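> Below are the sequence and a predicted model for it; my questions follow.
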Amino acid sequence: MKLTPETLAHLPETILTSPYDRQKVTAGIAHLSVGNFHRAHQAVYTDRTLALPGQESWGIVGLGLMDVPSEVQKAEALQSQGGLYTLRECPSGRPDVVRVVKSLVEYIHAPADRLAALKRLTDPAIRIVTMTITEGGYYMDEAGHFMADHPTIVADLKREVPETAFGILTEALRLRREAGVNAFTILSCDNVPSNGEVARHAVLSFARLRDDELADWISRNVSFPACMVDRITPAVGPADIARLNSESGIEDRAPLFCEDFIQWVVEDNFPEGRPAWEQAGVLFTNNVEPYEQVKLRMLNASHSMLALPAVLMGYRFVSEAMEDESLFRLLQQFLGFDSEPHLTAPPGISLPEYGALLLQRFRNKAVSDQLLRIASDSTSKLPVFIRPTAEIVVKDNGDMRRIAFLLACYCAYMNGRDDTNADFPVTEPRLSKEDRALVTDTDPARALDMGVFAGWGLTDNPAFVQLFTDMRQSLQDRGTAATLADVITPKG
């Protein structure tokens, strides 16, 4: 059975749907960059909420931004299915649950019709714009300054119809201002510390490059709530699509799968209104930061701590790597000795219990993510996920082995070859030529001068510099597994 709005009423009994009349739903939310995570997370919470009385005006219109083949295919798939897709939720040790998510009521691929995408954002019905544009999509340098001289930003400022997220947001807000339409709320759902403030800084910086008065109006009228998001959602390849459709019995061109765990913590600051997400499990708070810090410095940091050495050891999937006792112990020790002691637990959360749950989630074979996807763009991820812990450990002269090992693995990863002599793709779009040269310098310590490590204070500690140098040499001479064995062995 093909998945379409027409077949929605004839799904097998085993397929769950949220009980609301989709024909009555209109879009009140626009989402920029509709990736798998958004479809497994924010769209699911909204799907649950639409079943509540009086929530029909909070459907989602998705806006695809990137002009690449995979995004074109996704747009065609979702448009042909009226925005519908199947989601397989995979608990560990229990049967999977398959549901059709109905909250995405419209999809526009901006590169195909940029004016249509812009017009949609000027609709007064759109009161919230959410976005998942990745950690590196905010055009911030190591010091937290907006990269106004980035070629992409420079080019966008010259266009009548912008193409970047911040360009299209700014232009939509300009048009709303001219038309006397209230501003929308902008909600960043990316793994960026203080993501609300970062989104605000990026939008205002872009706007100020165009028009100071417009920037001032945005500053006064647009709210930028912070939030923390969490759900492991693997990439989906052709083999996954075939498997998911075979298991569900539905012909879906855009299926996805995820773990059963889901969490969303949001700052309650929506002047133009919002869905009753709290009735669907969202936690609203005036202080998102403690939840955010725990997630970034434990879950996301552990993902990086696992992915880089695991790729070098020849592993390609998370659950596969978690079967390696040495890698499992590396994460245990990183969480217990490096991360948890330097965090303040939010209300109701035990950090040791949270860490133990993370390791259990990583071992879930049903949602085993691709390590190369997690390792990709580490140049953007390490400063966000690892730096806060690394700064404390190095400054305090603590046990620096795990941090030094990870950063040495990051450098080795740049070679694109693992310890079995198998090549793998290295995706580091934000690594400059100068930094690439530092990675390959004959002096291993020069890599610590890379922009990715700027401000960490690593070179201020001679002991760390020596440890990092030794780790790089050990990875080259003895391999990752042998080096890791020394890292996780307690000091004698």
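Right, received. Where do you want to start? Quick caveat, the model's predicted, so the values are computed rather than measured.

> Could you use CA atoms for every contact and neighbour count after this?
Will do.

> Return the residues in contact with the closest residue to residue 316 other than its chain neighbours.
Spatial nearest neighbour of residue 316, chain neighbours left out: residue 371 (5.2 Å); criterion: CA to CA, 6 or more residues apart in numbering. Residues in contact with residue 371 (CA atoms under 8 Å, 6 or more residues apart in numbering) are 307, 308, 310, 311, 315, 316, 317, 318.

> Can you list the residue ranges for strands in the stretch 251-400 of the chain?
Here the stretch 251-400 of the chain has its strands, by DSSP state E, counting those that start in this stretch, at 256-259, 263-267, 283-285.

> Now do the buried residues in the second one.
Using 16 or more other CA atoms under 10 Å as the burial criterion, the residues of strand 263-267 that qualify are 264, 265, 266, 267.

> Show me which of those residues is closest to residue 254.
Nearest to residue 254 among the buried residues of strand 263-267 is residue 264, at 23.5 Å by CA to CA.

> ranges for the helices of the stretch 51-200 of the chain?
Under the criterion DSSP state H, counting those that start in this stretch, the stretch 51-200 of the chain contains helices at 69-80, 114-122, 151-157, 165-179, 195-210.

> Structure two is appended below for comparative analysis:
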Amino acid sequence: MASTTTTGQRLNARTMIALAPAIAKPRASGAGAGLETGIVHIGLGAFHRAHQAVYTDDCLNRSPGPWGICGVSLRSPDTRDALAPQDCLYTVAVRDASGDRLRVVGSITETLVAPEDPAAVLDRLTRPATRIVTITVTEKGYCHEPATGALNGDHPGIRHDLANPGQPQTLAGFLVEALDRRRKAGTPPFTVLSCDNLPDNGRVTAGILRQFAELRDPALGRWIADTVACPSSMVDRIVPATTDEDRETVAMALGVTDAWPVMTEPFSQWVIEDHFPAGRPAWELEGAELVSDVRPYELMKLRLLNGSHSCIAYLGYLAGHQTVSDAMADPVFAGFVRALMDDEVTPTLDVPPGADLTRYKAALLERFANPALKHRTWQIAMDGSQKLPQRLLGTIRDRLAAGQPFDRLALGVAAWMRYVGGVDEKGRPIDVRDPLADRLKTLPDAASLLGVREVFGDDLPKNPTFAAVVTEALARLKATGARDAVRSLDPNS
């Protein structure tokens, strides 16, 4: 985490009282205010704090209940170190061209760092008061094969957790050990709610927990499959990484220092399958949509928003654009994204009832172009090997099955291939952050990259049309550069 500002006092329960009336404050906050913890969130990052924690904060402001959040980091202590001295309070800055609107969020009661004290995390997960576990660990946190959704039994963390169930390191290790302890104690299981960008994220989560449990004990696997609810959800809000400049801006507005505020956009959406045997907050009163089947919503969002975002990230980065809004200010890229959505993605969608797809796509273009959100292309480009199967390759499979062209999607895949080579168009090194980064850098061409089964599965590399179109797109990228490659797909260019 970057250094904090030097504005004087820190944000906390005492200093919050003196904040300006225009800054919204929580009605109740933290365990010190008597807020009972009923939710454990695993993956305490900026997105959760700008999204699920805000919806829950709104619920608690409306009607206090047993739904405080214990935030757990599976890796770094940075968020805990920032929030603990602040009584777990932090600022959300909603940012657009008109300026920033600030609020203090108080729904987090406690922060834990799993590598430091796994026993404390297991204790919190095992308590009867814990009725929901929410998750934002990104695609790679599931320790699965993105192309198939199956648990990766060879993952080092999974192997460790099978051998050391009382000292887990992974999401599956913590949840299965806690569920086993609850089973043995006669405590009902908690509901597990994935909030990550995975198709059928509830089904994927349920499968991973069951598969991991079966490796430990087949009876435990059956119990988890029969009793643990894993509803799916779709989440949507753009949350760039916080910068030191953001911290200074927020500190000046607050009059106190917030070590880790989160910056976000006005738009927020949460669609949740309503299956919570142990109860839940009244999220629907605060704008969440409770549905019986989330799949049409998540497919629309994954393919239109996330798929476009990944294409912008790789192509935009290669063309020298540091942020999404910078890329969208270029008519060549704006036209590419619009055509990608309209011509290649939209025909593959089963539009949810009542959804206005034209309006949704127009809103996405406006959100991408928001100059107040400095969403770095490099940030979005992280972990591409885990993201491509959900964001681009599923759409390509549908286009192939229908005998339809997919030139823009293929260029996005080719841009990822160019990016993971680790050198940009000017010969400068790229800081590639990906679980497969070391391996990907050794693969010299499209044919070898297409052989990465974890990304492309077994079917796509064997499809001659797919291989030919992606190989040609990569050759065009290398020959002309990203911007000209994008422009070449515009029929009016």
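Perfect, I can see it now. These numbers were taken from a predicted model, which means no experiment stands behind them.

> TM-score for these two?
Once superposed, the chains reach a TM-score of 0.93 (TM-score structural alignment, normalised by the length of structure 1), with 480 aligned residues with a CA RMSD of 1.8 Å.

> if we can go back for a sec, same list, the helices of the stretch 51-200 of structure 1, but as JSON lines with distance to residue 396 of structure 1 and mean neighbour count please.
What follows is the helices of the stretch 51-200 of structure 1, written out as JSON lines (distance: least, CA to CA, whole Å; neighbours: other CA atoms under 10 Å):
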{"stretch": "helix 69-80", "distance to residue 396 of structure 1": "46", "mean neighbour count": "16"}
{"stretch": "helix 114-122", "distance to residue 396 of structure 1": "49", "mean neighbour count": "19"}
{"stretch": "helix 151-157", "distance to residue 396 of structure 1": "39", "mean neighbour count": "15"}
{"stretch": "helix 165-179", "distance to residue 396 of structure 1": "39", "mean neighbour count": "20"}
{"stretch": "helix 195-210", "distance to residue 396 of structure 1": "28", "mean neighbour count": "20"}
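
> Out of those helices, the one nearest residue 289 of structure 1 is which?
Per CA to CA, nearest to residue 289 of structure 1 of the helices of the stretch 51-200 of structure 1: helix 195-210, 9.7 Å.

> just checking, next helix/strand downstream of the closest one?
helix 212-221 (DSSP states H and E).

> distance from that following helix to structure 2 after superposition?
Taking mean CA distance after the TM-score superposition for structure 1, the mean distance separating helix 212-221 of structure 1 from the aligned residues in structure 2 is 1.9 Å.

> corresponding residues in structure 2 for that helix?
Alignment note (TM-score structural alignment): helix 212-221 of structure 1 is matched to residues 218-227 of structure 2.

> go on, stretch 274-292 of structure 1?
Under TM-score structural alignment, the match for stretch 274-292 of structure 1 is residues 280-298.

> hmm, who's touching that stretch?
With CA under 8 Å, 6+ apart as the test, stretch 280-298 of structure 2 has contacts from 55-56, 58-59, 65, 67, 131-132, 199-200, 232-234, 269-274, 349-352.

> Can you give me the end-to-end span of it?
21 Å (CA to CA, to the nearest Å).

> what does stretch 389-400 of structure 1 give?
By CA to CA, one end of stretch 389-400 of structure 1 lies 10 Å from the other end.

> List the buried residues in that stretch.
389, 390, 391, 392, 393, 394, 400.

> How many neighbouring residues does the corresponding residue of structure 1 for residue 186 of structure 2 have?
With TM-score structural alignment as the criterion, residue 186 of structure 2 lines up with residue 180 in structure 1. Residue 180 of structure 1 is flanked by 10 other residues according to other CA atoms under 10 Å.

> could you measure residue 180 of structure 1 against residue 166 of structure 1, distance?
21 Å.

> Equivalent analysis for residue 384 of structure 1, please.
Relative to residue 166 of structure 1, and taking CA to CA, residue 384 of structure 1 is found at 21 Å.

> same thing with residue 65 of structure 1?
Residue 65 of structure 1 is 11 Å from residue 166 of structure 1, by CA to CA.

> what's the alignment partner in structure 1 of residue 395 of structure 2 in contact with, if anything?
Under the alignment (TM-score structural alignment), residue 395 of structure 2 maps onto residue 389 of structure 1. Contacts here follow CA under 8 Å, 6+ apart; on that basis residue 389 of structure 1 touches 297, 338, 339, 342.

> ok, the residues you listed vs residue 203 of structure 1, which is closest?
After measuring the contacts of residue 389 of structure 1 against residue 203 of structure 1 - CA to CA - the closest member comes out as residue 297, at 26.0 Å.

> That closest one: neighbour count?
Neighbour tally, residue 297 of structure 1, other CA under 10 Å: 23.
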